[in-house]
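[1] predicted model and sequence follow; I will ask about them next.
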Amino acid sequence: MADATTRRASNALSAAMVRTVQEPGKYHDGGGTGLFLRVDPNGSRFWVQRVTIRGKRRELGLGSPPLVTLAEARDKATDNKRLARAGGDPLAEKRAARGTLTFAEAVERYLEGKLAEFRNDKHRKQWRATLNTYAAPKIGKMQVEAIEVRDVLRVLEPIWTTKTETASRLRGRIEAVLSWATVAGHRTGDNPARWGGNLAELLPKPSKVTKGGNHPALALGDVPRWWQELSKREGMAARALEFLTMCAARSGEVRGMTWGEVDLGGGHGATRATSATWTIPADRMKAEREHRVPLTPGAVALLLSIGGTGDGDDWQKPGDDELVFPAPRGGAMSDMTISAVMRRMNEAEVKAGGAGWLDSRSKRPAVPHGLRSTFRDWAAERGYERDMAEMALAHNVGTEVERAYRRTDYVERRRAMLASWVSFLSGDSNPANNVVKLGGV
């Protein structure tokens, strides 16, 4: 942010300066009205006025240039100052004129102007999804002016140590929405979602919560029995978790998977898997690079069991735009739905007298993303090349130069590796016997 050198005693602002300034900071206008122009790091600009109302210092949003000119902002600031000196409350009048606003409504209003700034549709959906999934149930119906630090903590604390990266992003998004609400005149005072000097004093640093941000992984010794228990579970979420495990894929990749991304190759039944492939487009990948996943006979059998019509050579794939693993009421399945399957499996194991499906190091219950770590440990134990295992996980391998010159993704070698992995899941040490029992199939 710009330092005190941007603040001057007299009218420091000009129409030209307001139009061209880009450096983040607070640019005070002088004149005793408390008016200043706030420029955020993302380039957004807002008129803000600091004024004492009935003994309390407040900040009022006066709009944004160029919609509100410098002259108009000065007029508004002068009127507010006069009203406050006369004992009135310009903030209350502004609220009455605007009406009350809930957090859920503020999210929609904020995103109307912000969604266009994101690079692709994936980021736009993620922004909205995190707020809808975690914040809306707790504070969505609250008036933005009533939200305090304790309310933000109610949203963040349940996932701060288990989904730290998601929680950290969520905090920043709540902060952005409440910042907009303040500037727009719907709330006053400090931002309760601010990190520095605020939540940083109440929550552990994200980097310190879990070393390396590791997700609890299923212990290798528990895998075959866990897999057998999973096969007994009914429902689309359980099938999605099975597919996720067989492909060592991320939850978001599976939940957003469409039939158009699937090529089951020739033949029918399990023989399709000699060339069956799932191709995830770059805009759905974390690394923003297309990723091919070779499908094993077990993965193909699962797909054939949940979609399409007919049998054998007469099987017809659903429409390309249809989701492979839709939610019960349509649309994409949430990350929490798949996580709930593992949580219920852990609860059932504990209820039956077991220790639960725990990470061997942290002793925390395993989560879907941790299954990728389980796969990585298995690949290392079995002596598979590091690069091939990392490619299976869609991680960047080698330098940018090495990746630029590499002309293969080892899809067929990875097919054999995943076939061996699925055999391990089913408790069969012989990769040739790659027949997987699927729940509900």
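    Structure's in. What do you need?

[2] okay, CA-based contacts and neighbour counts for the rest of this
    OK.

[3] excluding sequence neighbours, find me the nearest residue to residue 216.
    residue 366 (4.6 Å; Cα to Cα, 6 or more residues apart in numbering).

[4] distance of the one you found from residue 357?
    6 Å (Cα to Cα, to the nearest Å).

[5] same thing with residue 282?
    Using Cα to Cα, residue 282 is found at 33 Å from residue 357.

[6] in the stretch 251-400 of the chain, which spans are helices?
    Per DSSP state H, counting those that start in this stretch, the stretch 251-400 of the chain carries helices over the ranges 251-255, 297-306, 335-351, 370-381, 386-392, 400-405.

[7] could you identify the longest helix within this protein?
    helix 164-183 (DSSP state H).

[8] looking at the helices of the stretch 251-400 of the chain, which is nearest to residue 48?
    With Cα to Cα, the closest approach to residue 48 among these belongs to helix 335-351: 39.1 Å.

[9] hmm, who's touching the closest one?
    229-230, 237-238, 240-241, 251-252, 255, 355-357, 365-368 (Cα atoms under 8 Å, 6 or more residues apart in numbering).

[10] follow-up on the earlier one: buried sites along the longest helix of the chain?
    164, 167-168, 170-171, 173-183 (16 or more other Cα atoms under 10 Å).

[11] quick check, nearest of those to residue 108?
    After measuring the buried residues of helix 164-183 against residue 108 - Cα to Cα - the closest member comes out as residue 177, at 9.3 Å.

[12] the residue nearest the centre of the chain and residue 330, how far apart?
    Nearest to the geometric centre of the chain sits residue 126, at 4.8 Å (Cα atoms, centre = their mean). Going from residue 126 to residue 330 by Cα to Cα gives 18 Å.

[13] how about the contacts made by the residue nearest to residue 216?
    The neighbours of residue 366, taking Cα under 8 Å, 6+ apart as the test, are 215-218, 342, 357-359.

[14] re earlier: tell me which of residue 282 and residue 357 has more neighbours.
    residue 357 (27 against 12; other Cα atoms under 10 Å).

[15] okay, now the one to match up with it:
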Amino acid sequence: MALLTDTKARHIKPDDKPLPHGGITGLALHPSSIKGHGKWVLRYVSPVTQKRRNAGLGSYPEISIAEAARLAQTMREQLASGDDPLELKKAKTTKVIIPTFEEAARQVHTELLPGWRNQKHGKQWISTLEQHVFPVLGSVFLNEITPANVADVLRPFWMRLPETSSRVKQRIHKVMQWAWAHGHCSANPVDVVDHLLPQQVSASIRTEHQPAMPWKVIPLYVASRVYSTDRYNVTRALLLFTILTASRSGEARAMRWSEVDFKRNIWTIPSSRMKSGIKHRIPLSSQAVEILGQMRGLHEELVFPSPRKQTVLTDMVLTSFLRRTKAISDTPGRDAVAHGFRSSFRDWCSEHRYSHDIAERALAHTIKNKSEAAYHRTDLLDERRSMMQAWADYVFSSVE
């Protein structure tokens, strides 16, 4: 059969029969609705399904006779190898694009961000990956990451910074879990990375407790370094209020007037601001209420606003104050920290024979035993009220 020429192809009319190529079996130019234009079609029997199929190769004259022949020849070679050209094309078109580790990590971060109450944690989550992981694995495709790759990331600080390396490992694991769930890899390499790294010192041994002020010296410290009647000294008032309520400093720093019930003298911290995610009520002692009275008028919303910026005070405010006043702690060589006063309060409770349950409720500690937690349906507010007043009286016992 003679090969199809451009002269003949340019004269194809809408009513004409398909013009065989003549050199490639099954390849023909089918007429279109416009004279001199057509569509290239390769007819073949699929070696996979044994059914006849038509593969479009484009339009003439956009696709020349020579180009159509090359495309058809490639398909014929695929058929000779036992492949169906159309199925190969479909698989290539629908092939999942594997993202790099950095692309996946940023996607995971975006998805997790709405569920985090603390924006600072959200920033730290991605910043640790930017600092420690992206320089090594950022441009690596997820399906190419091996346990050895992850070990290479962690090894430089695995023993030196165990807490940091643990967080980084957890975050890599989270990203690779996402990758596995989305079909971008067949396993999570972080699951076995410990076998490539040396054994870290156990967390129980390396845990360093927050330096706490011994409860017996708190009254003198409060009287000599903290107590003030100056309504504009927000830092002193904040620290004293934090001590009296045994609250976390972050909860007190971001305290709102709307959270205080002055009729019942109760401070209710919403679940969104609690570490446990559970609403917590604190009965306010008369001394705590007096401090709140000193803060009235400084800000419409915040109880302890930053005097200059009128925003929530930073966590360094109390730390700096305790350092300046050389706050004694039970840790040699270190000043007491704000969070440590919760431990001081807990020790005072034990020494004064308050029940474990009431003391733990005052600190808003969650009950880890689920069976036990199911029976605790009250926060023992009334029982805690007398305890918190006794604590406040003790804290103020040296104030004249």
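    Looks like it arrived, so ask away. Everything numeric in this text was worked out from a predicted model, so none of it was measured.

[16] so for residue 50 of the first structure, which of the helices of the stretch 251-400 of the first structure sits nearest?
    helix 335-351 (42.5 Å).

[17] would you mark the buried spots in the strand or helix carrying residue 105 of the second structure?
    In the assignment (DSSP states H and E), residue 105 of the second structure maps to helix 101-112. In terms of neighbour count (16+ other Cα under 10 Å), helix 101-112 of the second structure has its buried residues at 101-105, 108-109.

[18] of all those, which comes closest to residue 399 of the second structure?
    Nearest member of the buried residues of helix 101-112 of the second structure to residue 399 of the second structure, counting by Cα to Cα, is residue 109, at 49.8 Å.

[19] before we move on, the earlier item: map the residue nearest to residue 216 of the first structure across to the second structure for me.
    Alignment note: residue 366 of the first structure maps to residue 336 in the second structure; criterion TM-score structural alignment.

[20] one more: residue 350 of the first structure?
    Match for residue 350 of the first structure (TM-score structural alignment): no aligned residue.

[21] ok, residue 350 of the first structure - how many residues close by?
    As a burial measure, residue 350 of the first structure scores 13 neighbours (other Cα under 10 Å).

[22] map residue 318 of the second structure onto the first structure.
    Counting by TM-score structural alignment, residue 318 of the second structure corresponds to residue 338 in the first structure.

[23] want to throw the contacts of residue 366 of the first structure into CSV with distance to residue 425 of the first structure?
    Listed next are the contacts of residue 366 of the first structure as CSV, based on distance: Cα to Cα, whole Å:
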residue, distance to residue 425 of the first structure
215, 20
216, 18
217, 14
218, 12
342, 16
357, 15
358, 17
359, 17
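
[24] looking at those residues, spot the one nearest residue 264 of the first structure.
    residue 342 (28.3 Å).

[25] can you pull out the strands in the second structure?
    19-20, 27-31, 38-45, 52-60, 260-261, 266-269, 280-283 (DSSP state E).

[26] ok, now which ones touch residue 75 of the second structure?
    Each residue near residue 75 of the second structure by Cα under 8 Å, 6+ apart is listed here: residue 85.

[27] trace it over to the first structure, please.
    For residue 75 of the second structure, there is no aligned position in the first structure, judged by TM-score structural alignment.

[28] can you give me the separation between residue 75 of the second structure and residue 88 of the second structure?
    Counting by Cα to Cα, the gap from residue 75 of the second structure to residue 88 of the second structure is 10 Å.

[29] hang on, the earlier thing: and the helix holding residue 105 of the second structure, how far out from the chain middle?
    With Cα atoms, centre = their mean, to the nearest Å as the basis, helix 101-112 of the second structure stands 9 Å off its chain's centre.

[30] next: stretch 297-304 of the first structure.
    On Cα atoms, centre = their mean, the centre of stretch 297-304 of the first structure falls 28 Å from that of its chain.

[31] now it on the second structure. Mean distance?
    For stretch 297-304 of the first structure, the mean deviation from the second structure after alignment is 0.7 Å (mean Cα distance after the TM-score superposition for the first structure).

[32] okay, that stretch sits on what stretch of the second structure?
    Under TM-score structural alignment, stretch 297-304 of the first structure corresponds to residues 286-293 of the second structure.

[33] again, but for stretch 246-253 of the first structure
    Aligned by TM-score structural alignment, stretch 246-253 of the first structure falls on residues 244-251 of the second structure.

[34] thinking again about what came up before, the helices of the stretch 251-400 of the first structure into CSV, with extra columns for distance to residue 150 of the first structure?
    What follows is the helices of the stretch 251-400 of the first structure, written out as CSV (distance: least, Cα to Cα, whole Å):
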stretch, distance to residue 150 of the first structure
helix 251-255, 30
helix 297-306, 44
helix 335-351, 24
helix 370-381, 31
helix 386-392, 41
helix 400-405, 45
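
[35] right, and the ones you listed - which one's nearest residue 422 of the first structure?
    Taking the helices of the stretch 251-400 of the first structure one by one with Cα to Cα, helix 297-306 is closest: 7.5 Å.

[36] ok so, going back, the longest helix of the first structure - contacts with which helices or strands?
    Applying 3 or more Cα pairs under 8 Å, 6 or more residues apart in numbering; DSSP states H and E, we find helix 164-183 of the first structure packed against strand 45-53, strand 56-61, helix 103-114, helix 121-130, helix 149-160, helix 206-209.
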